[in-house]
Structures are given as structure tokens and as C-alpha cells.
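1. just to be clear, the model below is a prediction. Sequence and coordinates:
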Amino acid sequence: MKLKYLLFGVALIGLTSFSDDNLDIKYTTTSKITNTVFQASEGEKLIAKSDCIGCHKLDKKLIGPSYLEIAKKYPQTDKNVAYLTGKIIKGGSGVWGAIPMSAHASLKKDDAKSMATYILSLKK
């Protein structure tokens, strides 16, 4: 019986050692039609790791507006990227309704800028 457990353990360790865990794969998708690889932007990765998803979704209003609504409202200009970067860091209210967006003061300005740039890039 001990031999069975030993062989099972060795087989399990052997199989798991061949896994190819790469953190970037979480953010990579492949289109089956064109066999094209789409790499997520830095802003998209930062949003996925943050608390943004508690209030915002890509295409549906949750507590705050969807990212597509934001992209539709603000053209992708340096001025709008700077404005949204400030809003992400400082928070605010009144633009999209009475519910305020909480501040993210601990977020680096470059990270907030990447997030804003990604959101504005969603405009179709």
C-alpha cells in the first residue's frame, strides 16, 4: 500500500513539473479564426488587478459607468488622459451621477495613466 502512495506521489510530481505556467498567459487570447495573438495592455492588466471591477464593467453600467461609456464620452486626447488620470487618483462625483468614485491615492500616476489610456482606447 505504501508503494502505491509512493508511486502515485512520484507520478504526480513528475506530471506537474511539466506544466508551463506563465503569468502572461492569463492576459493572452488567441483568435481561432485568424490564429492571431492579442496581448493585453498594461492598463488592462492593472485594472484586472485593482478594485475597479467592483464598480465598473467593460460594457455594462454597474455602480459606475462602463469603460465603453467612458470611452464614448471622452475622445482619446492627452488632455482627457490627464483628466481621467486625476479622477482615478483623486476620485470625484457629479459627472456620472450622485455616487462618488473613491480615491486611489496609493496608485502611481503612471499606472493610473496606463489605465486611463486603455479605457479611452476602447472607443469603437
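-> On my side now, so go ahead.
2. make it CA atoms for all contacts and neighbour counts henceforth
-> Noted.
3. nearest residue to the middle of the protein?
-> Centroid check for the chain by CA atoms, centre = their mean gives residue 48 as the closest residue, at 2.8 Å.
4. and that residue, how close does it get to residue 117?
-> Distance of residue 48 to residue 117, given as CA to CA, to the nearest Å: 15 Å.
5. hmm, back to that, contact partners for the residue nearest to the centre of the chain?
-> Contact analysis of residue 48 by CA atoms under 8 Å, 6 or more residues apart in numbering lists nothing.
6. likewise for residue 117?
-> 43, 76, 81.
7. take this one as well and set it beside the first:
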Amino acid sequence: MNRILIATALALSASAPAWADQALAQSKNCMACHSVDKKVVGPAFKDIGAKFAGQPGASNMLAQKIIKGSAGVWGPVPMPANTQVSEADAKKLADWVLTLK
């Protein structure tokens, strides 16, 4: 019985990063244009994570794009500025997106 509980806990903790800040993304209205695994208006978070994974400064760069907006990286539809998102929350969101690949 204990082995089952441990295996379940390990499985849940292994998937935790993918959901670590999805609630924050939902509360900041990110999910209106993005999804974790498919393109909506903007690219899937997994695609963003894969594109910028391992790049120095990627987290800070993405955090600034969240706050200030962005254009031309993923096509003609610009991402509007999200001035309601604090720098700390933007950094959490960027760090979370970078865990998705």
C-alpha cells in the first residue's frame, strides 16, 4: 500500500511544474489568448517554452514581453501589454512557461 502512495506522489510531483502557475496564468487572463498545449490566438505555452529553453536571460526577456507586449515573434498578431501583471508575477509566469516543452 505504501508503495502505491509513494508512486502516486512521485507521479504527481513529476507533473507539478506543468501546473505550478497555470492558476496564475488564468487569474491574469493569459488563457484568453494562450493554452498550455495548443495555439489559440497566441502560441501554446509549450511552444514558447521550447523556443526559448536554455537561452540566457530568457526568463527576464519573457517577463518583459508579458508586461510590455510583443509583436512579430509569432506572426502578425501582436500581444498587448499586460500592465496589470506585476514584475514578480510576470517572472513567475515566464519561469513556468520555460518549464513547458
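-> Good, I have the coordinates. The structure presented is a predicted model; accordingly, all values stated were derived computationally and were not measured.
8. re the thing from before, so which helix or strand takes in the residue nearest to the centre of structure 1?
-> helix 42-49 (DSSP states H and E).
9. return the distance of the top helix by length along structure 2 from the chain's centre.
-> Across structure 2, the longest stretch assigned as helix under DSSP state H is helix 2-19. Relative to the centre of its chain, helix 2-19 of structure 2 is centred 21 Å away, using CA atoms, centre = their mean, to the nearest Å.
10. any idea what the residue nearest to the centre of structure 1 aligns with in structure 2?
-> Taking TM-score structural alignment, the alignment pairs residue 48 of structure 1 with residue 26 from structure 2.
11. and its match, how far from residue 34 of structure 2?
-> 10 Å.
12. all strands of structure 1, in order?
-> Remark: strands assigned in structure 1 by DSSP state E are 28-30, 37-39.
13. take those strands and write them to CSV, including distance to residue 63 of structure 1.
-> Below are the strands of structure 1 laid out as CSV (distance: least, CA to CA, whole Å):
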stretch, distance to residue 63 of structure 1
strand 28-30, 28
strand 37-39, 28
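14. now these in CSV, with mean neighbour count and distance to residue 11 of structure 1?
-> As requested, those are exported to CSV (neighbours: other CA atoms under 10 Å; distance: least, CA to CA, whole Å):
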stretch, mean neighbour count, distance to residue 11 of structure 1
strand 28-30, 12, 30
strand 37-39, 12, 33
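15. of the ones you listed, which is nearest residue 95 of structure 1?
-> strand 37-39 (31.7 Å; CA to CA).
16. which residue is the nearest non-sequential neighbour of residue 65 of structure 2?
-> residue 81 (7.6 Å; CA to CA, 6 or more residues apart in numbering).
17. can you tell me what that neighbour aligns to in structure 1?
-> So residue 81 of structure 2 corresponds to residue 103, using TM-score structural alignment.
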